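**Student:** Give me coordinates for this.
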Amino acid sequence: MLIGPDGRSDARVQLFFRTGPMASARPLTWRRYAFALKVWLMFLDAVGTTWDAATVADMDAFKDWRLNDVRNLERVAPSTFDTDRAALNTFYTWASARYGVFNPIAPVARSGSMTTGEKRAGRDPGRPAGARRRQVKWVLRPAFEQWRDVGLRGYGFDGLRVQSWRGWNEDRDAAFVDGLYGTGLRLGEWASILDIEVPAGGVGRFPRTWLSAACVKGAKEGRKYFVPSTVLSTIAAYTDPLSGSRAESIARAQRAGRYEQVPGRRIVTGYNRRSRVLHVLDPSGSKPVSVDVLGPAERRLLFRKGENGLEPLSLWLSWDGMPRLAHSWEDTFAAANGRIQRAWSEAGGEGEAALWLRPHMCRHSFALKWFSILSLVWEPRIEGLSAEERKDLRDQIGDVWFQLATLLGHADPATTRDYYLEPFNSLQMDYLMSLLDGEETAAVDAMVTTMARAGGRTLAPITPGEASEVSQ
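**Tutor:** Predicted structure coming up:
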């Protein structure tokens, strides 16, 4: 609910979130759009106009204020403004169709080709020049482990534990980031899984499990994904009933009676792993409910009756025992990055530590690793084949991009190729393959290290004795 300075709410703005494509959007999408609208509406109120009377000049002034005005101490990066601007364009596109309101967001200019007559998109004049289409960065496995150990587990750059470290949620945080890096799931997807969806250990190195359709970004059906056995080990430590912090959080919540106070909670009496069906109590008895239809918000309402009271089915819990919201993990990453910077300075490092991590970088790194592995498998298959034979082979089993898109859950391999691994488009496959002639781990690291030198997109482990340079 967006409330104006006068204490009133515009019903037309509220209707935006209840109709059209936004009605079926995820809560995190609503939150993102609501914040973008809020900043815009506050700006318009400050300059004495309203959203339904805004002009292109108002949008230009808003852009300048958000990006350049030195009086604004909360200026943002071009990429952030570009995201907010896209949200506002969605709102005004809807409002113009429904209410005839003018859209002050400048449309993309289009120009015709003199030779073919085809239309091609020009640069949107309202889009900030510094906004990239995607900012893809990767992190090597050793650098990831260093980030995790220093930022989340209380180690210093000398490999020793900091004496003052308490680590209340260390096992939880380590298990979560290990899972992001090892599964390639998006932050919201990995944050939404239930403890009953964690695959049983002891079934190969990469046990397979299922991601609910209601938790997959922009998808109408669920998909399979793989969880490395090493990730299952860290989850097992976190969920251990005797030494894991999850059991401590649950006990803390039970003593405070928090679970009984959750409105709309649902009591689960059983689960069929094969059919992915829960049995949930209601006034008329136990009824089957498919986990595929349960989104993140509904999953936080699922509880079972344990020996000491109610227990949540959500895997990832806050210190107080309540299911953790996906966007709360952004704070965990920010705190870890800050802790690394402090440890870097205390160890004698100069400037900013060239070791940091954002949640989506784990997904990018997953894509890079599997691109390398799939390339190892694919290249021998096409060696010596004609162009037609290669096409037939791709039609039968798909190429590297198709297989990688399947691992990432992309509907179109072009999304994977254009957005996630765009820097590889300029390199020849034989050059990449020349780097992959050793053991798998060493080969993959050799290739991504070469890419790091070429484009500065990959983070490697650092030591305080080395010069610190932040990758751009």
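**Student:** Every contact and neighbour count from this point should use C-alpha atoms.
**Tutor:** Will do.
**Student:** Report the separation between E350 and Q341.
**Tutor:** According to Cα to Cα, to the nearest Å, E350 and Q341 sit 10 Å apart.
**Student:** Please say which of the two ends up with more neighbours.
**Tutor:** With neighbours defined as other Cα atoms under 10 Å, E350 and Q341 compare such that Q341 has more, 22 against 16.
**Student:** Which positions in stretch 347-357 come out as buried?
**Tutor:** By neighbour count with 16 or more other Cα atoms under 10 Å, stretch 347-357 contains the buried residues G349, E350, A353, A354, L355, W356, L357.
**Student:** quick check, nearest of these to R390?
**Tutor:** L357 (38.4 Å; Cα to Cα).
**Student:** so what's that closest one up against?
**Tutor:** If you count contacts by Cα atoms under 8 Å, 6 or more residues apart in numbering, L357 has them with W147, F333, N337.
**Student:** Ok, A452 next?
**Tutor:** So A452 contacts T458, L459 (Cα under 8 Å, 6+ apart).
**Student:** Now it: which helix or strand?
**Tutor:** helix 440-455 (DSSP states H and E).
**Student:** Next, report how far that helix is displaced from the centre of its chain.
**Tutor:** Once both centres are worked out by Cα atoms, centre = their mean, to the nearest Å, helix 440-455 turns out to sit 24 Å from its chain's centre.
**Student:** this one next, for a side-by-side:
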Amino acid sequence: MPAEHFHPLLDAWAGTLRARETAAAIKVDTPILLSPDHEIDPRLVAFFTSSDFSGLSAASRITYAYEYKWWFEFLDRRSTAWDFATESDFAAYKAWRTDPTLHPVPRNRQEKKWVDGATWNKCPAALDHLYRWATKKGHVQESPLPDTKAGRGAAPASAVYSKNARSERAKWVSAATYRVWRDVGVAGYRLGVDGKRLVATTEDPRFRGRNVQRNTAFTDLLFSSALRRQEGGSLLIDEIPEVGQESYLGATAKRGTVRSWTAESAALTNLARYINVTRRAAVKRAQKAGRYDTMDPIWVDHIEVRSRHGEVLVTTNGAEWPLKDIDVMTRMRLMRSRDSGVHAGPEPLWLWLGEDGLPMNPKGWGTILHRASERFKSECERLGRPNRDIILLSPHSLRFSYALFVLVVLHQAIDRKYGYSPTEPYDENRYLSAYQHVRDILGHRSTTTTRNIYLEPVKGLRGKTIIGTRDVQAAIAALALTNPEVRDIAPVEYLSEEDR
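**Tutor:** This next block holds a predicted model:
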């Protein structure tokens, strides 16, 4: 940043700021928390630069930093510092974060002050990480979290976590339902009724949404790949697989576990259109405006494939990085420059760009999908549709819906292979290989997680519902009749008597 952008007292530091940060082990993505008096706690700086914190994934570092900020702000209102917090402070904080009766009724989403169970559970995980380190360093005598005082092996008590973490899980939807939601919520079509089926009709002239091609490419990708929001949202343009081929995730995946992924051909075709049209136009605008001149880029010379390390990124100064080891924040700085042709000039390797041509933060996708769901809801209300027709989707919804689709396909394949009768009770052990495959595409650690938590609609369902249906989408529609978390907007009349 040029010196004129700093306070006069800092002008002398401006030219050597990067060197000073490097000497203090402060990396580009290191959190910096200021007190209300604009002071920095050197103990927190030591924590953020320690291996205990820097060894976390990029997503966890960002999440934890915000959890610390909100915790410290709450303590400040109680005239307490973080190193003097007690169990009663933590209990009060948990109530304040999770109990809606302690807050005014919000007029909009931004005013909502409480969080659901799954979101809350990030807080004790973050605080436990901080206070374990602080106890080890002698900065605090004990942790404010229950049951974290008894030595190295202690863990937070179950009381600090919410027991309602799954109550707010997103819904699973059929492909037909997803397409109507996408066309109405993301692409700006009007909602209509064709017979007894909800459909997207014509473009709504009142729709003011932007980046439709980019946004539909993203939702299509998640719906046909089971990628998480961060995984799909932090891809590089060079990581998009050809139709029928696989690509790999590494540092951007949850826990940094390397796994393969692929996507349906229709989603990859839509993605190619975004790259060649909308994205290309955004890059040209950024080049013309000189926006890439103010970035702090890592210039990439080329990417090559090596048998031992997979794809390796080679910078213009000769440095080499396995692509799977590059975290989110570093990826956003990767640039390449071409001398001639339609792609001449500097360009980010980051796949998803804003209208200004700059890399888009993966967290922004949550807001985009929320707005799409709100638009779909308003269209349902315009038609006077019942609440059961309102579809509210999140990145999790898209991911889990694809996993459910794959699971049903594999169930049907196993049924045909072994000749299982539709009248037999559902035995999940018969379908263990199906759950194992879905575990792998979701990136879960264990089959138990996949089977008992994320794909609950299938567990315990009578075999005849899956086996007796005409096709996969009819099977998912049949699941929707027995489980309210599976959504399908096709009316019951479209199903056979047996499916009902």
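**Student:** circling back to that earlier point, what about the contacts of L357 of structure 1, which one has the most neighbours?
**Tutor:** Going by other Cα under 10 Å, W147 tops the contacts of L357 of structure 1 with 25 neighbours.
**Student:** mapping the contacts of L357 of structure 1 onto structure 2, which are still in contact?
**Tutor:** Contacts conserved in structure 2 for the contacts of L357 of structure 1, using both residues aligned by TM-score structural alignment, their matches' Cα atoms under 8 Å: F333, N337.
**Student:** Export the contacts of L357 of structure 1 to a markdown table and append columns for secondary structure and distance to N103 of structure 1.
**Tutor:** Shown next, in a markdown table, are these (DSSP: H, G, I helix; E, B strand; the rest coil; distance: Cα to Cα, whole Å):
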| residue | secondary structure | distance to N103 of structure 1 |
| --- | --- | --- |
| W147 | helix | 45 |
| F333 | helix | 37 |
| N337 | helix | 40 |
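**Student:** Just give me the closest of the contacts of L357 of structure 1 to K217 of structure 1.
**Tutor:** Closest to K217 of structure 1, out of all of the contacts of L357 of structure 1 and judged by Cα to Cα, is F333, at 21.2 Å.
**Student:** can you tell me which residue in structure 2 aligns to that closest one?
**Tutor:** Under the alignment (TM-score structural alignment), F333 of structure 1 pairs with L369 in structure 2.
**Student:** Please, where are all the strands along structure 2?
**Tutor:** 172-173, 189-194, 197-203, 247-249, 259-261, 298-306, 310-315, 320-322, 334-338, 345-348, 486-487 (DSSP state E).
**Student:** picking that back up, give the closest residue to the match of F333 of structure 1 in space, chain neighbours not counted.
**Tutor:** S394 (5.9 Å; Cα to Cα, 6 or more residues apart in numbering).
**Student:** Now do the contacts for the one you found.
**Tutor:** Here S394 of structure 2 is in contact with A170, G366, L369, H370 (Cα under 8 Å, 6+ apart).
**Student:** what sits against the third one?
**Tutor:** So the one you mean is L369 of structure 2. V186, L393, S394, P395.
**Student:** Quantify the burial of the residue nearest to V216 of structure 1 when sequence neighbours are not counted by counting its neighbouring residues.
**Tutor:** Sequence neighbours aside, E189 is the residue nearest to V216 of structure 1 in space, at 6.2 Å (criterion: Cα to Cα, 6+ apart). If you count neighbours by other Cα under 10 Å, E189 of structure 1 ends up with 19.
**Student:** likewise V160 of structure 2?
**Tutor:** Around V160 of structure 2 there are 18 other residues, counting by other Cα under 10 Å.
**Student:** and the closest residue to it other than its chain neighbours, how many residues sit next to it?
**Tutor:** Nearest-residue entry for V160 of structure 2: P124, 6.5 Å, with adjacent residues in sequence omitted and distances by Cα to Cα, 6+ apart. Using other Cα under 10 Å, P124 of structure 2 is surrounded by 20 other residues.
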